[in-house]
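**Student:** Got a predicted structure here, sequence first:
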Amino acid sequence: MKRIALALTLLATPVLAQDPAEAARAAASALEQASMQLDAAESARDRVRALTGTVKAYEAGLAAMRGGLRDAAIRETELTRRLQSQEAEIAQLLGVLSSLGGRAAPSAMLHPQGPVGAARAGMMLASVTPGLSAEAQALRADLDEVTALRTLQQSAAETLQQGLEGVQQARTDLSQAIADRTDLPTRFTEDPIRTAILISSTETLEGFASGLSQITSDEVPTELPPIEDRKGALGMPVQGQILRRAGEADAAGVARPGIVIATRPEALVTTPTAATVRYSGPLLDYGLVSILEPQPDLLFVIAGLEVAYGRAGEVLPEGSPVGLMGGTPDGTNPAAGASPSVEGGGAGRTETLYIEVRQGDRPVDPLTWFASDKG
């Protein structure tokens, strides 16, 4: 883990854009902190918290590395195209420089017309030589930058592969730690028969949400930290890019009141605040769903998971894992996401997560609760 953190720091070089570089440094720092928390973890809950931080740091670091690789690839492409467009000029420049040899000073030039011709030639060369030297230096700088970019990309691809292997192991460890965790507070016990009846009699998410109180038994009041003052500032449950906002129709013309986020395969989904798990399992055509209740009459519906963590009735601390997205891990292609032509459009984000927020009996725009600077 420490080796990957060091690699992330080394990747944050001046060659890359500032944002990916800063993100890589931040991810490396987070990975180091998660490593120390993991070493100090004494309980299953502590281990889950540390491993959650580890997975999120890996994901942030890998995203930064992909961003850096993309910027490096774009820059290399720009330089290569510019050099290719100047091939004729470069050939002439090299020819002139070769003819001048290593002693291009005007005083070293002799002219067949004698001293006057030599003086005139010297004056001409005195004005031309600095320009030739500047062009040669610019060409050398471009070639050196292309070489440095290619070396960087080769090194970063290897580091990226190590990071992908590391995050896969961290996800496996996290799943096991969650399975071993038994110390979470429980607010109620789910009645499986009532749950099955509710699911079979429900045709809409709204109908299911309104009947959630019917599937509980032995419920005890539980006060969670208020979040009204954090409205509009809660972090997104997953790293990704918003594909559709509330009310926007999909390709089939279906409009839903939630948002759809494109994520990378096996991305970790966490709860943005402490919440009670009201339901966790398959539901209608939404796939695996986790319904969280951070406060009375407020539900966060998170749908489209491949793996769901947490059991109905459990009270999850803020930042706890809710589940994992599906898809094939992109470790089969270490340079995935480095293509300058497609990465900016969300390539590599092959999975979609649906988030709906319900207050009382009606849905509200999730972005009134969650902060997002990505469109």
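**Tutor:** Thanks, I have the structure now. Fair warning: this is a prediction, and the values are worked out from it, not measured in the lab. Numbers count the residues shown, from 1 in each chain.

**Student:** going forward, measure contacts and count neighbours with C-alpha atoms only.
**Tutor:** Will do.

**Student:** Three-state assignment for the residue positioned nearest the centre of the chain, please.
**Tutor:** In the chain, the centroid-proximal residue (CA atoms, centre = their mean) is Ala63; its distance is 3.7 Å. The three-state label given to Ala63 by DSSP: H, G, I helix; E, B strand; the rest coil is helix.

**Student:** how close does it sit to Arg70?
**Tutor:** For Ala63, the distance to Arg70 equals 10 Å [CA to CA, to the nearest Å].

**Student:** Check Ser133 too.
**Tutor:** Ser133 sits 32 Å away from Arg70, going by CA to CA.

**Student:** Could you check which of these two is surrounded by more residues?
**Tutor:** Neighbours were counted for Ser133 and for Arg70 using other CA atoms under 10 Å; Arg70 has more, 26 against 14.

**Student:** chain center to stretch 126-142, what's the gap?
**Tutor:** 42 Å (CA atoms, centre = their mean, to the nearest Å).

**Student:** Residues touching it, excluding its own?
**Tutor:** Applying CA atoms under 8 Å, 6 or more residues apart in numbering, the external contacts of stretch 126-142 come out as 79, 93, 97, 104-106.

**Student:** quick one: the helices in the stretch 51-200 of the chain?
**Tutor:** Here the stretch 51-200 of the chain has its helices, by DSSP state H, counting those that start in this stretch, at 87-100, 114-180, 192-201.

**Student:** Ok, which of the ones you listed comes nearest Leu224?
**Tutor:** Within these, the stretch nearest Leu224 is helix 114-180; the backing value is 21.4 Å (CA to CA).

**Student:** Now do that closest one against helix 87-100, angle only.
**Tutor:** Counting by axes from the mean of the first three to the mean of the last three CA atoms, to 10 degrees, helix 114-180 points 130 degrees away from the direction of helix 87-100.

**Student:** doesn't Val48 fall inside a helix?
**Tutor:** Yes. Judged by three-state DSSP, Val48 forms part of a helix.

**Student:** Tell me how far it lies from Gly207.
**Tutor:** Look at Val48 and Gly207: by CA to CA, they are 33 Å apart.

**Student:** number of nearby residues for Glu343?
**Tutor:** Under the neighbour criterion other CA under 10 Å, Glu343 is assigned a count of 16.

**Student:** take a look at this one as well, against the first:
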Amino acid sequence: MIRIACLIVMMMAGMLRAEVDARPDARVAARDAAQRLDAAARQMDKATTAKDRVKALSETVHAYEDGLDAMRDGLRRATVQEQRISRELKAREIEISRLLGVLQSIGAAPAPATLLHPDGPVGTARAGMVLADIMPGVNSEAASLRAQFEEVTTLRLLQKSATETLQKGLVGAQEARTALSQAVADRTDLPRRFTADPVRTAILIASTETLEGFASGLSQITDAEGGAPLPDISHRQGTLPLPVQGQVLRRAGEADAAGIQRPGIVMATRPQALVTTPTAATIRYRGPLLDYGNVMILEPQTGLLLVLAGLDVVYGHAGEVLPAGAPVGLMAGDPALSGEILQETPAGMGIGSGNRRSETLYIEIRQDNTPVDPELWFETDKDD
């Protein structure tokens, strides 16, 4: 019996500890995410009375997006961690049951029987030394098992709490987007560089078959252009922030599923993600165009155009000058889908992808009417 216990302890020794040491602390991640969502909620309260409500609410939406991403990540890690521990314990049911049997038999045997050995006093002494050697290991592994069972319980409670926090965060984010849309609609203090001619714009759209043709004709459809000249931002190449939170799905020149190559990049974003201008710029055009959906064309400097295509909602009017970080629109999609990471699994509460980026934003930069790689201007992980 003692030899069996030795074998079991040796077989399990280190494995449980390695598993515990390798696990990321999902509880810390979830707690940090909850704090960020709570901060976003407080920021929302302040934004409603801020002097520059558009700026304050834009920052609030971004704060919610950051917090929700962090909460999804923490919830995903907690669920993966719980499922991994459960699978580990299930895979070791035989070893665990044998270890428990050994412990029960040792504990149930009368003290004199435990001390006696068929080989006499020498055998008894040897058995006692072996028992003394393995008991710390047996106790250690028993403690590790108990800790794992307790952690499974803790992680399941954490998942429930994180799910509730995530749902509240989704509601808060949607309220912030609604308030932002209203604040943009009420805004009247933006300077204007020109007044667009709707008739000439409509004619240009009707006669245009490509984005390139439309962009080249933009300079011909404005009246009374004035104001200060646009500043040169060439020194900021490679440092501009991306206009939306997301991941680069396709780089410039990479073919899509249909084999079509475009000179811009495609960003994968979450539903209803906020799109902002990376630098101060004039709105040259906003509205539907060809098969690109809603398009926003910004002019950060003379001869440089930033094209954002695929938005659901666009803000502002042609001719307005936007400050850096100003909202220009929202992506499409059902905001409820951005919380769609939970699903029922045999183990209980589980996760789906946890990283649902179902919308795409096309970003193109044209310099002197020639497309250039947007990653020359934006900070991206191009080496990844």
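**Tutor:** Sure thing, it's come through. Please read these numbers as outputs of a predicted model, since none were measured by experiment.

**Student:** follow-up on the earlier one: if you count what's nearby, which of Val48 and Gly207 of structure 1 comes out ahead?
**Tutor:** Using other CA under 10 Å as the criterion, Val48 of structure 1 and Gly207 rank with Val48 on top: 24 against 14.

**Student:** hang on, the earlier thing: residue in structure 2 paired with the residue nearest to the centre of structure 1?
**Tutor:** Aligning on TM-score structural alignment places Ala63 of structure 1 opposite Asp69 in structure 2.

**Student:** Show me the strands in structure 1, by range?
**Tutor:** If DSSP state E is used as the criterion, the strands of structure 1 fall at 189-190, 216-217, 241-244, 259-263, 268-270, 275-282, 288-295, 298-305, 307-308, 315-316, 321-324, 351-359, 362-364.

**Student:** Structure 2: which residue goes with Ser280 of structure 1?
**Tutor:** Alignment note: Ser280 of structure 1 maps to Arg286 in structure 2; criterion TM-score structural alignment.

**Student:** wait, that match sits on Tyr292?
**Tutor:** No. Using CA atoms under 8 Å, Arg286 of structure 2 is not in contact with Tyr292, being 11.8 Å away.

**Student:** Compare those two (neighbour count), which wins?
**Tutor:** Counted by other CA under 10 Å, Arg286 of structure 2 and Tyr292 do not tie: Arg286 has more neighbours, with 22 against 15.

**Student:** nearest spatial neighbour of the more buried one, skipping sequence neighbours?
**Tutor:** In this structure, Arg286 of structure 2 finds its nearest non-sequential neighbour in Met296, 4.5 Å apart by CA to CA, 6 or more residues apart in numbering.

**Student:** ok now do that neighbour, which residues does it touch?
**Tutor:** By CA under 8 Å, 6+ apart, Met296 of structure 2 lies in contact with 283-287, 307-309, 314, 328.

**Student:** for Ala371 of structure 1, same thing?
**Tutor:** Residues counted as contacts of Ala371 of structure 1 (CA under 8 Å, 6+ apart) are 232-236.

**Student:** which residue lines up with it in structure 2?
**Tutor:** Matched across to structure 2, Ala371 of structure 1 falls on Glu379, judged by TM-score structural alignment.

**Student:** what residue of structure 2 takes the place of Asn214 of structure 1?
**Tutor:** Heads up, residue 214 of structure 1 is Gln, not Asn. Under the alignment (TM-score structural alignment), Gln214 of structure 1 pairs with Gln220 in structure 2.

**Student:** Around its match, how many other residues sit close by?
**Tutor:** For Gln220 of structure 2, the tally of surrounding residues (other CA under 10 Å) stands at 11.

**Student:** now do Gly329 of structure 2
**Tutor:** Each residue near Gly329 of structure 2 was counted by other CA under 10 Å, and the total is 26.

**Student:** wait, what's in contact with the nearest residue to it once chain neighbours are set aside?
**Tutor:** Excluding the flanking residues, the one nearest Gly329 of structure 2 by CA to CA, 6+ apart is Val314, at 4.1 Å. Val314 of structure 2 makes contact with 286-287, 294-296, 328-330 under the criterion CA under 8 Å, 6+ apart.

**Student:** quick revisit: and of the contacts of stretch 126-142 of structure 1, the nearest to Thr350 of structure 1?
**Tutor:** Leu79 (30.8 Å).

**Student:** Gly53 of structure 1 matches what in structure 2?
**Tutor:** So, by TM-score structural alignment, Gly53 of structure 1 is matched to Glu59.

**Student:** try Glu89 of structure 1
**Tutor:** Correspondence of Glu89 of structure 1 to structure 2, assessed by TM-score structural alignment: Glu95.

**Student:** Would you mind measuring from its match to Gln104 of structure 2?
**Tutor:** Distance, Glu95 of structure 2 to Gln104 of structure 2, using CA to CA: 14 Å.

**Student:** do the same with Gly339 of structure 2
**Tutor:** The gap separating Gly339 of structure 2 from Gln104 of structure 2 is 47 Å, by CA to CA.

**Student:** dump the residue contacts of the closest residue to Glu158 of structure 1 other than its chain neighbours.
**Tutor:** Nearest residue to Glu158 of structure 1, sequence neighbours excluded (CA to CA, 6+ apart): Pro334, at 7.2 Å. By CA under 8 Å, 6+ apart, the residues touching Pro334 of structure 1 are 157-158, 160-161.

**Student:** Make a PyMOL selection of the buried ones in those residues.
**Tutor:** Applied in PyMOL, the following selects the buried portion of the contacts of Pro334 of structure 1 according to 16 or more other CA atoms under 10 Å:
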select buried, resi 157+160+161
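
**Student:** can you put the contacts of Pro334 of structure 1 in CSV and add distance to Thr271 of structure 1?
**Tutor:** What follows is these, written out as CSV (distance: CA to CA, whole Å):
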residue, distance to Thr271 of structure 1
Ala157, 32
Glu158, 32
Leu160, 27
Gln161, 28
